[in-house]
Structures are given as C-alpha cells and as structure tokens.
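**Q** no sequence on this one, just coordinates:
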C-alpha cells in the first residue's frame, strides 16, 4: 500500500511523515521546504505500507516544479492523507475539494489545531 501525504506548503506534512515513519526530515517554517518527495515505511494492519511525503501544492493544476512533482505522485498512491492547516481552512480546503472531485481515496488530517484556540475556532 502507498500512502501519499499531500497538502498546501507549510502545513506540517513532513512532521506527520516523521511521526508515521520515524524518519528524520528537514522541517522548517519556510514554504516549499520539501521540493522532492521522500519515502518511508510504517506498519498498517500488520503489513508494511510505504508513506510518501510529497511537495506542497495549492492545487492539482501545478504552477511550479514542486507542484508538478506532487500532482504526478498522485497517480502512484493508493490513498491520500490530505494534511490541512486548521488556521487557514478556506485556502487549504480548495485542494481537499479537488481531491474529492477526482474521487481519490482520502483521509483529511487537521493539523495545527492548537494554533486556533486564540481565534475562537
């Protein structure tokens, strides 16, 4: 099974990747830090699943090389974990909607929830 981690840049996909796989990756607060995909593995239902951390993308219509890599990887995954920034749902859910329209098997992971407490969400 191949699990893709997709989402907008700087939403914490690499942090989720590290937690799922135990692999160390470069994590920073700069948009576009992940420009190539990274692979790791995790156990799922007693079997080994491949987890792929793809570059951030705002849309399935790529406007740069990093987004092209992300969209190309979509064809290789069995399921997508769409990592969404809870502090900016409107922008992030645009990609979620596009994935739903393509009928991609999907799990939405709401990240940065703790950052919303001061906004009353």
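**A** Thanks, I have it. Computed from a prediction, not measured in an experiment: that's the story for all the values here.
**Q** only C-alpha atoms for contact and neighbour calcs from this point on.
**A** Noted.
**Q** what about the nearest residue to residue 74 once chain neighbours are set aside, distance to residue 38?
**A** In space, and not counting its chain neighbours, residue 74 is closest to residue 4: 7.5 Å by C-alpha to C-alpha, 6 or more residues apart in numbering. According to C-alpha to C-alpha, to the nearest Å, residue 4 stands 10 Å off from residue 38.
**Q** next up, a structure to set beside the first:
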C-alpha cells in the first residue's frame, strides 16, 4: 500500500514524513518548498508501506506546478491512503482540500498538525465530532515533538480497511 501526504504548503507535511519514516527531509518555513516529491518507507505493526511527501496544494483544481504534481500523484495512485495534513490552528483553510480528496473516494486520515499551537491559542476542536461529520479518522498531532504520530500510523491501517470494505 502507498500513502500520500497531502495538504497546503507550510502545514508540516515534511515534519510528519520525517516522524513516520525516520528520514531527515529539510523543512522550510515558506510556501511551495516541496515542488518535487520525496519517497520513504514506514513500518506499521510489522507491515511496510511506501509514503510520499506530495507537493503542497490548496485544491485539486491546479493553479501552479506544485498543485499539478499533487493532483497527478493522487490520480496515479487510486489505491493509496491519503493523509491530509491540516494546520490545526487554521483548520478551516485545510478542510477544503481534505473534503475534495474524501469526495473523490480515497481512504483518508486527517492529521491535525500543530495541535500544540491550536491549544496555545485556546482553539477548541472536537475531534470525535469532526470524525463523525467527515466519516474519516482524525488525529491530533504535533509532528515537531512526535506527539500523536504513533496513533496516526495506526489509523492509516484503519483507513485502508475502510476502503477495502467499501469495495
């Protein structure tokens, strides 16, 4: 199984990638850093999966080269699980892309990254209610510290099982 890390630029996709794979992809603090993509492997409960850090995209209607690459990668990997990485402190911005991916029928896990920042700003997010509304796993994570990464990895397998059951 293949895993695609998707999300807006500058939401911490590369940090999540690094935590899941143990790799050291350079993380930058400005949009559009990853125009190419990076591949790695992640082990989840004894199983090995390929994971791809996809270029940042705001939507599945491409307006620049990075978005074109992201859309192409999604279209070429119809059986992949998409981890939609969203900045938890600006959640409404990231939900549009996540909803587009969900509506296309991909198995999705939402990683609410920068959870610590959202908490510091007293932003309250009912994760269970969000899961119920979106019908996909939602996991709060702080990739920089590693908080929530193990649960995220375990929920990837859950999302892949949902896809199989729907077929």
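**A** Thanks, I have the structure now. Every value quoted in this text rests on a predicted model; they were computed, and no experiment measured them.
**Q** where does the TM-score land?
**A** Aligned and superposed, the two chains score 0.95 in TM-score terms (TM-score structural alignment, normalised by the length of structure 1); 121 aligned residues with a C-alpha RMSD of 1.1 Å.
**Q** who touches both of residue 4 and residue 38 of structure 1?
**A** Common contacts of residue 4 of structure 1 and residue 38 (C-alpha atoms under 8 Å, 6 or more residues apart in numbering): 52, 53, 54.
**Q** from those, which land in strands?
**A** Using DSSP state E, 52, 53 are the members of those that sit in strands.
**Q** what is the nearest of the shared contacts of residue 4 and residue 38 of structure 1 to residue 32 of structure 1?
**A** Nearest to residue 32 of structure 1 among those is residue 54, at 10.6 Å by C-alpha to C-alpha.
**Q** quick one: the helices in structure 2?
**A** 13-21, 65-76, 91-103, 115-120, 127-134, 149-166 (DSSP state H).
**Q** single out the most deeply packed of those helices.
**A** helix 13-21 (a mean of 23; mean count of other C-alpha atoms under 10 Å).
**Q** between it and helix 149-166, how big is the angle?
**A** Angle, helix 13-21 of structure 2 to helix 149-166, by axes from the mean of the first three to the mean of the last three C-alpha atoms, to 10 degrees: 90 degrees.
**Q** and helix 13-21 of structure 2, what does it pack against?
**A** Here helix 13-21 of structure 2 touches strand 2-7, strand 38-44, strand 47-53, helix 149-166, going by 3 or more C-alpha pairs under 8 Å, 6 or more residues apart in numbering; DSSP states H and E.
**Q** at 10 Å what do you get?
**A** Here helix 13-21 of structure 2 touches strand 2-7, strand 38-44, strand 47-53, strand 81-87, strand 108-113, helix 149-166, going by 3 or more C-alpha pairs under 10 Å, 6 or more residues apart in numbering; DSSP states H and E.
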